[in-house]
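Engineer: Generate a structure from the sequence data that follows.
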Amino acid sequence: MRLTDTSDLWWKTAVYYNLNLETYMDWDDDGIGDLAGLAQRLDYLAELGVTCLWLAPFYPSPRQDNGYDIADYFGVDERYGHLGDLVEVVRTAHDRGMRVIVDLVVNHTSDQHPWFRAARSSPDSPYRDFYVWRDEPPAQQRPSMFPDAEDGVWSFDDAAGQYYEHSFYRHQPDLNTANPAVREEIAKVVGFWLQMGVDGFRVDAVPFLIDGEHGDEHDYLRAIRGYVGRRSGHAMLLGEVNVPYAEQMAFFGGSDGDELTMQFDFVANQQLYLALARQEAGPLVEALRARPAIALTNQWANFVRNHDELTLDQLSVEEREEVFAAFAPSEDQRVHGRGIVRRLPPMLDGDPRRVRMVYSLLFSLPGAPVLYYGEEIGMGEHPGLPRTRDAVRTPMQWSSGDTGGFSNADPDAFTLPVVEGSYGPAHVSVSDQLHVSDSLLSFIRTLVHAYRRSPEIGWGRLELLEQDDPAVLAHAMTGTTGQLVLLHNLSANRRTARVHLRDADTTTRVVDMVGETTNACDEAGCLQVELDGYDHRWLRIVRGQEKRLL
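Structural biologist: Alright, predicted model coming up:
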């Protein structure tokens, strides 16, 4: 794909914020978050510096899988409001300088979707081929994504008299995306939400969207990208593709970059936690070194946590055990044999230095940062919930009262309980941090604005700076707007970072963008920085009289 105008690639340097309406803000006090509540919090998000909202599924759904079991692609669950409320949220967000993307979940539907109900009613139904059926399941089956919940990916349906395929839970039958009629319906879904004003889609479970047996999986992704481009000149596709880098490149569309616009970097995310467990930068350095070069029309999305478990499936068994031992020593903190159902602060024993270092690292990595709601205030998980993934999906904590300011309803009416104990609202809330200069919320706001003043992170060239100390991660981001040197100490002990800057001397200014330290180069252009335990620096390098963003 040739690019002649980069002015509308807003997503390259956006700050993303993912939230679930159900647990974000309840405005009508029925115990369920809603669009009206979100509308009341858009100014908060704008002040935080968010430039793109990512809304988790809000469609009509039985809600057996956090709304990813969709029963109607063209509606809003009545518990959250209606289409008019959504349009108002999108319009107001745009007025505040924020884009809005929504989940595109078209690898499966709910078994309550009218298509599946019609499909199972008769073999002659025109919707029968919307799903994948067999008289007998294949002898060799691929494993279920949830091996501790499902014993396979085929289930028998009594009404249909056949087995149907489901890559995830049995209440989520797979769509037959090889069927042109299904693809036509998916195009209508995409077109509808673009017409409603959304700015793109987070595409769920992309490797399960397409069936490689038909040999045209990437042709189909390319067709979706082309359709989005024709219907909207600025919309994007952010893909959930948890595979090794070599396979991820195919989902970008290779060097042409004409399939997914962005992808989450699951490799770097998992290596980050291995690095944290070892208190050594090596695993993350190797991941960044292994990142393939991508087209200008593509971008990486970096994240610390998301709405699911912290998956470690790309680590070796030994590496996974290291991370489990460090951050999820109890079996009830783990799920599916591969993941952790905890938020970051409890995993790091609440050490504010370490928590801040991790978020500084998140915003400094080449690409675009993605925050999960509540991360900006250091929310913790609620252990022991029946559905383990729900541990990190609890109500947003706006104030210090028992309900966290989420709702005035009886807490028994909440779909999920508020976190209790040392991470409950009495200790962690927006109201207690909003006007406190040294709070985590203020620090995250500082990082957001530092990132937005540093286009090199989204557009520039990464250089990993060799260090003698294995605990220090040093990298530079260089672009036409200037250069940043970013330093992070993954150890609890004091360390020293040493960086040689080319074309630098004693006239070179070193500007600390996040802290208040003073640094300078020596006559040879060398920069030596002392880093306390879990310390970090964002240093803008200004050579001579050159003008750079500060």
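Engineer: Going by C-alpha atoms from here, please, whenever you check contacts or count neighbours.
Structural biologist: Will do.
Engineer: residues in contact with Phe443?
Structural biologist: Taking C-alpha atoms under 8 Å, 6 or more residues apart in numbering, we find Phe443 in contact with 356, 437.
Engineer: For His435, see how far away it is.
Structural biologist: Distance of Phe443 to His435, computed by C-alpha to C-alpha, to the nearest Å: 11 Å.
Engineer: what do you get for Leu284?
Structural biologist: Leu284 is 34 Å from His435, where distance means C-alpha to C-alpha.
Engineer: More neighbours: the two, which one.
Structural biologist: Leu284 (21 against 11; other C-alpha atoms under 10 Å).
Engineer: That one against Leu276, yeah?
Structural biologist: No - judged on C-alpha atoms under 8 Å, Leu284 makes no contact with Leu276 at a distance of 9.2 Å.
Engineer: Tell me who's in contact with Pro417.
Structural biologist: So Pro417 contacts 382, 394-395, 411 (C-alpha under 8 Å, 6+ apart).
Engineer: Compare these and tell me which has the most neighbours.
Structural biologist: With neighbours taken as other C-alpha under 10 Å, the top of the contacts of Pro417 is Pro395, carrying 30 neighbours.
Engineer: Secondary structure element holding that residue?
Structural biologist: Pro395 is part of no helix or strand, with elements assigned from DSSP states H and E.
Engineer: so how far is Pro386 from it?
Structural biologist: 16 Å.
Engineer: and if you look at Gly367?
Structural biologist: Counting by C-alpha to C-alpha, the gap from Gly367 to Pro386 is 36 Å.
Engineer: the more surrounded of those two?
Structural biologist: Legend: neighbour count by other C-alpha under 10 Å for Gly367 and Pro386, higher for Gly367 (26 against 8).
Engineer: quick one: that one and Gly460 touch, right?
Structural biologist: No - the pair Gly367 and Gly460 fails to qualify as a contact (C-alpha under 8 Å) at a distance of 9.2 Å.
Engineer: Which residue, neighbours along the chain excluded, lies closest to Leu486?
Structural biologist: Nearest-residue entry for Leu486: Trp538, 4.9 Å, with adjacent residues in sequence omitted and distances by C-alpha to C-alpha, 6 or more residues apart in numbering.
Engineer: ok, the contacts of Pro417 vs Ala205, which is closest?
Structural biologist: Thr394 (22.9 Å; C-alpha to C-alpha).
Engineer: and that closest one, what is it in contact with?
Structural biologist: Neighbouring residues of Thr394 by C-alpha under 8 Å, 6+ apart: 23, 381-382, 416-419.
Engineer: Here is a second sequence; please produce its structure as well for comparison:
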Amino acid sequence: MQKAFWKEAVVYQIYPRSFKDSNGDGIGDIQGIISRLDYLQELGVDVIWLSPVYKSPNDDNGYDISDYQDIMDEFGTMADWEEMLEGMHQRGIKLMMDLVVNHTSDEHEWFIASKSSKDSPYRDYYHWKPGKDGKEPNNWVSVFSGSAWKYDEQTDEYFLHIFSKKQPDLNWENPKVREDVYNMMKFWLDKGIDGFRMDVINFISKVDGLPSAGNPDQYEWGGDYFMNGPKIHDYLQEMNRKVLSQYDVMTVGEMPGVSVDEAKLYTGSERNELNMVFQFEHMDVDSGEGGKWDVQPWTLDGIRSILHKWQVGLAENGWNSLYMNNHDQPRMVSRFGDDGVYHKQSAKMLATLLHTLKGTPYIYQGEEIGMTNVQFDSIDDYQDIEILNMYQEKVVEGGEDADKIMNAIYVKGRDNARTPVQWDGSEHAGFTSGTPWLKVNPNYTDINAEKALQDPDSIFHYYKQLIALRKQHDVMVYGDYELILEDSDRIYAYTRTLGNEKWIIILNFFKEETEFQLPAHLKHDTRELMISNYANIDEQQPIDRFTLQPYEARVYRIQ
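Structural biologist: Here you go, the predicted structure:
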């Protein structure tokens, strides 16, 4: 058992634009983060993952970077950033920065030079290709709708952008690109940061020649040609050798489309690549054949089988990231719980799942107070480029039913996660004294941090309890995972075992009461209730058979 700080840590993601505004311009900023560091210390988190704060024209909310070594004006200055880092370190909190190196902004000096001439020394920093028969170089579609190529009149060629038209993909085949990226990483590591979350890092290696996918006569998803590409392990091992291995840091790679077997290669302890990956399989559990916006009901078996597969697959070598929402996903209590009648109970049940599986838990801002999805009345209230492009393509141009598309946005849209953090019951939820860049969820008077801190039974205090338990009991971090009751259509239950220590985790995923029956092989002489999301449990009650209340979670230690 190899112990490591990043295995034992609980990570908290800050999406700075929506966290806390300090100057009344309606946009969260670094001084706003500084003003809430005591709150994060009280929660007990060990690491902050900070979404991008670099210079950016903000086409994709900071994931389009125009200068990797400077701070976006609306977030503050480098001096503010340094004050924030010092404040985190003083409180025993580490900082993990976002590394976005599959693409830059089209306003980055590299791209401006690259675009200026075919003879520019920076031309080969990006993927430029001539058209074919008056069309794009291949048929790939962008993640944000439409072709993945944009024509440039000045040089009569197209550049590749797997994301927005303002996010041209870097050409990692060019060793100068890699060297510049590594130098930039060292710049931040030398400033004292503690790791990187790497944005779509498994997209950086493309298949030679960038061939069309499937039928070349129609637009198709080209993921097979740029996800987990032919040189991805070479690049990550080089990055580790030249940069990461020289610092004591943690790394997590965001990897859409990664399989368990591929994740073992990325995270295997002997391979010297990354500590862990974000996989997305469980985030597609409610997607139909039409993809993300084709919303289908999820099933417990669907969620459990995926989580189980990853728990077992990375049990011996590799490591899991545990999350149910982030800045790109809807709020977990609305998606997998009940954001109405059983709001508090279901939020706590889902938190119990995330903190008792094997892996490193990631909390997304506002999750710890049970923030929910939002339903804005008009498409005009939404800001996310993915939502707006999809609505334009399907409703405005495609003539699809607007109500159906709006419902898909309510369920899956990224702005669900990006409404400002609800700090108190005052106007705009205490996020800003001005007009927020994105409207606040109207339920802020009921759901806010001030209320949560004052209520000993709140979701916040339950998170605090879970995090404290994790620090006290190695079994929560390093214990072996084993599924029980695998055929139940209502209960997700499993054990964690480390030496003589055995815990049973029992989770009711639904609003109906349901019977739990302990498997015969889990005979025991003593039992201790470690945590539960209901207060009315008879701790003397035998646990061989009992009724679980709606969304009930119980964790027992048995001997």
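Engineer: Closest one to Asp157 of structure 1 out of the contacts of Thr394 of structure 1, please.
Structural biologist: The closest of the contacts of Thr394 of structure 1, once distances to Asp157 of structure 1 are taken by C-alpha to C-alpha, is Leu416, at 31.1 Å.
Engineer: Check the gap between the closest residue to Tyr391 of structure 2 other than its chain neighbours and Pro330 of structure 2 for me.
Structural biologist: In this structure, Tyr391 of structure 2 finds its nearest non-sequential neighbour in Ile405, 7.1 Å apart by C-alpha to C-alpha, 6+ apart. As judged by C-alpha to C-alpha, Ile405 of structure 2 and Pro330 of structure 2 stand 15 Å apart.
Engineer: Centre-most residue in structure 2?
Structural biologist: Closest residue to the average C-alpha location of structure 2: Asn326 at 4.0 Å, with C-alpha atoms, centre = their mean.
Engineer: Asn18 of structure 1 versus the equivalent of it over in structure 1, what's the distance?
Structural biologist: Taking TM-score structural alignment, Asn326 of structure 2 has Asn306 as its aligned residue in structure 1. Distance of Asn306 of structure 1 to Asn18 of structure 1, computed by C-alpha to C-alpha: 8 Å.
Engineer: list residues touching both of these two?
Structural biologist: Common contacts of Asn306 of structure 1 and Asn18 (C-alpha under 8 Å, 6+ apart): 371-372.
Engineer: For Tyr125 of structure 2, which non-adjacent residue is spatially closest?
Structural biologist: Asn171 (5.2 Å).
Engineer: Contacts only, for the counterpart of that neighbour in structure 1.
Structural biologist: Aligned counterpart of Asn171 of structure 2 in structure 1: Asn176 (TM-score structural alignment). Neighbour list for Asn176 of structure 1: 129-132, 182 [criterion: C-alpha under 8 Å, 6+ apart].
Engineer: Of those residues, which are reproduced in structure 2?
Structural biologist: Mapped onto structure 2 and checked by both residues aligned by TM-score structural alignment, their matches' C-alpha atoms under 8 Å, these keep the contacts 129-132, 182.
Engineer: Which of those residues fall within helices?
Structural biologist: Under the assignment DSSP state H, the kept ones among the contacts of Asn176 of structure 1 contribute Val182 to helices.
Engineer: which of the kept ones among the contacts of Asn176 of structure 1 sit farthest apart?
Structural biologist: Greatest spacing in the kept ones among the contacts of Asn176 of structure 1, by C-alpha to C-alpha: Val132 and Val182 (11.8 Å).
Engineer: overlap in contacts of these two?
Structural biologist: 175-176.
Engineer: Stretch 40-49 of structure 1: which residues count as buried?
Structural biologist: Across stretch 40-49 of structure 1, burial judged by 16 or more other C-alpha atoms under 10 Å covers 42, 45, 48-49.
Engineer: now stretch 195-209 of structure 1
Structural biologist: Under the neighbour-count criterion of 16+ other C-alpha under 10 Å, stretch 195-209 of structure 1 has 197-209 buried.
Engineer: ok, these vs Thr403 of structure 1, which is closest?
Structural biologist: Relative to Thr403 of structure 1, the closest of these is Arg202; by C-alpha to C-alpha it sits at 30.3 Å.
Engineer: How many neighbouring residues does the residue mapped onto Arg470 of structure 2 from structure 1 have?
Structural biologist: Arg470 of structure 2 maps onto Tyr451 in structure 1 when the alignment is built from TM-score structural alignment. Around Tyr451 of structure 1 there are 26 other residues, counting by other C-alpha under 10 Å.
Engineer: From Tyr73 of structure 1, how far out is Tyr451 of structure 1?
Structural biologist: Counting by C-alpha to C-alpha, the gap from Tyr451 of structure 1 to Tyr73 of structure 1 is 35 Å.
Engineer: same deal with His218 of structure 1?
Structural biologist: From His218 of structure 1 to Tyr73 of structure 1 the distance is 23 Å (C-alpha to C-alpha).
Engineer: Which position in structure 2 pairs with the residue nearest to Leu486 of structure 1?
Structural biologist: Under the alignment defined by TM-score structural alignment, Trp538 of structure 1 corresponds to Val555 in structure 2.
Engineer: who touches both of Gly367 and Gly460 of structure 1?
Structural biologist: When C-alpha under 8 Å, 6+ apart defines a contact, no residue borders Gly367 of structure 1 and Gly460 alike.
Engineer: Tell me who's in contact with Met88 of structure 2.
Structural biologist: 37, 94-95.
Engineer: hang on, I meant Met1 of structure 2
Structural biologist: Taking C-alpha under 8 Å, 6+ apart, we find Met1 of structure 2 in contact with Tyr478.
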